[in-house]
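> What follows is a predicted structure for the sequence shown.
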Amino acid sequence: MTARTALVVRGGWEGHHPVEATELFLPFLAERGFDVRVEDSPKIYADRDEMDRTDLIVQSVTMSEISDDALKGLRGAVERGTGLAGWHGGIADSYRNSSDYLQLIGGQFATHPALHPDAREGGEADNFLRYTVEVTDLGRAHEIMARIDDFPLCTEQYWVLSDDLNDVLATTTHPVQPYHPWHRPITSPAVWTRLWGRGRIFVATPGHSLEVLRDTNVRTIIERGMLWASRTVSE
């Protein structure tokens, strides 16, 4: 049996610990039979031969920039069947200036609401809220979310701009607070899948820190999402 090939692309803003975060999942990919290559730049996406050999891309690149050639290569690879997976800002807040990338992913980080102003101390924990990841009816029937119920987290709660091509497996709702300017609760996708050409895309918005990525539910969802997104041997 020929091993599948996974390409891990990591970099961008260091606050999301792209090296340490992706290292958590490298043993899992190896155990599932993937030959894993790691790159520190999206430049590899422009290599057509390498992309055609790749069954799964795991991206952890927050913000940063991508060249036209690399973006064209990434979109083409997914259209031809290469899977694309990631979590948090490493996939949902990458390459902000590229509308074509945003269209590919189907969801873009907009903000993460913060604590009451009187409770803020000036650190990243100011943006950590207690919230619930709620599994949708579609999610309850999907292999990625099998046997996972609604679960709580205390971390950044992503407010995501998205479109209807996504199959939303879990959501999170931002409540109305007197110190925020919105006037009704806002529900954002927290886990979604997306079909693009022959390829599959998986996104989970939790994953700000290593602690969150080690949460049993979050880690299970990401591991299953990577397997779901990957091109299979039969393809």
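Now that the structure is in, tell me what you want to look at.
> alpha carbons only for contacts and neighbour counts from here, please
Will do.
> what's the longest strand in this structure?
Longest strand in the chain, counting residues (DSSP state E): strand 186-196.
> just checking, what packs against that one?
strand 159-162, strand 167-174, strand 199-204 (3 or more CA pairs under 8 Å, 6 or more residues apart in numbering; DSSP states H and E).
> Adding mean neighbour count and distance to F109, write these out as JSON lines.
What follows is those, written out as JSON lines (neighbours: other CA atoms under 10 Å; distance: least, CA to CA, whole Å):
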{"stretch": "strand 159-162", "mean neighbour count": "19", "distance to F109": "5"}
{"stretch": "strand 167-174", "mean neighbour count": "20", "distance to F109": "13"}
{"stretch": "strand 199-204", "mean neighbour count": "26", "distance to F109": "12"}
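> I44 is nearest to which of those strands?
strand 199-204 (18.1 Å; CA to CA).
> Would you tell me what the next helix or strand after that closest one is?
helix 210-214 (DSSP states H and E).
> Pull out the buried residues from that following helix.
For helix 210-214, burial by neighbour count (16 or more other CA atoms under 10 Å) applies to 212-213.
> Check it against this one:
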Amino acid sequence: MRQALVVRGGWDGHQPVEATDLFLPFLKDHDFEVRVTDSPSVYADPAVMGGVDLILQCMTMSTITAEEVAGLVAAVEAGTGLAGWHGGICDAYRASADYLQLVGGQFAAHASRYAPGERSGEQADNYVPHRIEITAGDHEITRGIADFELETEQYWVLTDDYNEVLATTTTATRSWGAWQRPVTCPAVWTRQWGAGRVFVATPGHRVEVLQDLNVRTIVERGLLWAAR
């Protein structure tokens, strides 16, 4: 059996336990033995990391030591897959340049649905109707999936052109916003790093988003694609 490592924790608003629990049966059904941990400290253990075929990470707004990120990067370079969604992977360790280079993108913002004086302070202030546009319909992760609509956080991410972008989303202008034209960002991408593969999907704010058939299909395929 292949070995999957689930690293989860960080900000509770992203439901790291409930969200990753959605995919544990899927991994087990595809012949993965799954280990779950609530800390990236495991990344610094070469005895563990040498046998990991897939890392599923959901660890928003957390910290990581230099030894831990070095262990993660080394494992991916050697062939371990790294996969995740939303802030659990692209807003995980903001202070580590090495981690950001590995995953290929960093959360910058999500535009609010309402003007400043109309916001309640709840997460739903940032639930914006938007479209996910498939740009690589022939890729095994997105094949057969058409453009689709979501009403949830829409991530504005900072990325580089080493990514293979499979889907994008466009943040509209806001009358109260500082940006002057719509901004298109990757919403799903892959990245080859050494012998390893990285998969990122920006939708996935909470469990109900991950239960969307399109999102769930993309994530499940992304997990299998990334795994050694």
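Yep, it's here. Everything quoted here is computed from the prediction, not taken from an experiment.
> Please work out the TM-score for the two chains.
The TM-score (TM-score structural alignment, normalised by the length of structure 2) is 0.98; 227 aligned residues with a CA RMSD of 0.7 Å.
> follow-up on the earlier one: kindly state which of the helices and strands packed on strand 186-196 of structure 1 is positioned closest to R4 of structure 1.
Across these, closest to R4 of structure 1 is strand 199-204 (CA to CA), at 14.9 Å.
> So which bit of structure 2 is the closest one matched to?
Counting by TM-score structural alignment, strand 199-204 of structure 1 falls onto residues 196-201 of structure 2.
> same check, this time on stretch 157-175 of structure 1
When stretch 157-175 of structure 1 is compared against structure 2 (TM-score structural alignment), it corresponds to residues 154-172.
> end to end, how far does the matching stretch reach?
Length of stretch 154-172 of structure 2, first residue to last, CA to CA, to the nearest Å: 10 Å.
> Leaving out chain neighbours, which residue sits closest to the residue nearest the centre of structure 1?
Nearest to the geometric centre of structure 1 sits W87, at 2.6 Å (CA atoms, centre = their mean). In this structure, W87 of structure 1 finds its nearest non-sequential neighbour in A204, 4.6 Å apart by CA to CA, 6 or more residues apart in numbering.
> residues touching the one you found, list them.
86-88, 190-192, 221-222 (CA atoms under 8 Å, 6 or more residues apart in numbering).
> now with 7 Å?
If you count contacts by CA atoms under 7 Å, 6 or more residues apart in numbering, A204 of structure 1 has them with 86-88, 190-192, 222.
> most surrounded residue in the residues you listed?
Counting neighbours by other CA atoms under 10 Å, V191 comes out on top of the contacts of A204 of structure 1 with 30 neighbours.
> Please look at that residue and V168 and confirm they touch.
Yes: V191 of structure 1 sits in contact with V168 when judged by CA atoms under 7 Å, with a separation of 6.1 Å.
> how big is the offset of the one helix or strand R131 of structure 2 maps to relative to structure 1?
Take DSSP H and E as the rule and R131 of structure 2 turns out to sit in strand 128-134. Here strand 128-134 of structure 2, set against structure 1 after superposition, deviates by a mean of 0.2 Å using mean CA distance after the TM-score superposition for structure 1.
> Please tell me how far the helix or strand just after that strand is from the chain's geometric centre.
Of the helices and strands lying after strand 128-134 of structure 2 in sequence (DSSP H and E), the nearest is strand 148-152. Distance of strand 148-152 of structure 2 from its chain centroid, counting by CA atoms, centre = their mean, to the nearest Å, is 16 Å.
> Quick check: strand 148-152 of structure 2 compared with structure 1, mean distance?
Mean for strand 148-152 of structure 2 is 0.2 Å (mean CA distance after the TM-score superposition for structure 1).
> What is that strand packed up against?
strand 128-134 (3 or more CA pairs under 7 Å, 6 or more residues apart in numbering; DSSP states H and E).
> Identify all contacting residues around the strand it packs on.
Taking CA under 7 Å, 6+ apart as the rule, strand 128-134 of structure 2 contacts 113, 146-154, 166-169.
> Show me the contact partners of the match of stretch 157-175 of structure 1.
104-110, 128, 131-136, 182-191, 202.
> Next: stretch 105-118 of structure 2.
With contact meaning CA under 7 Å, 6+ apart, stretch 105-118 of structure 2 is reached by 90-91, 100, 125-128, 153-159, 176.
> Would you mind checking which of the contacts of strand 128-134 of structure 2 is nearest to G10 of structure 2?
So of the contacts of strand 128-134 of structure 2, ranked by how close each gets to G10 of structure 2 (CA to CA), first place is E153, at 17.8 Å.
> what about the residue lying closest to that closest one once chain neighbours are set aside, distance to P203 of structure 2?
Spatial nearest neighbour of E153 of structure 2, excluding adjacent residues (CA to CA, 6+ apart): Y127 at 4.9 Å. Y127 of structure 2 is 11 Å from P203 of structure 2, where distance means CA to CA.
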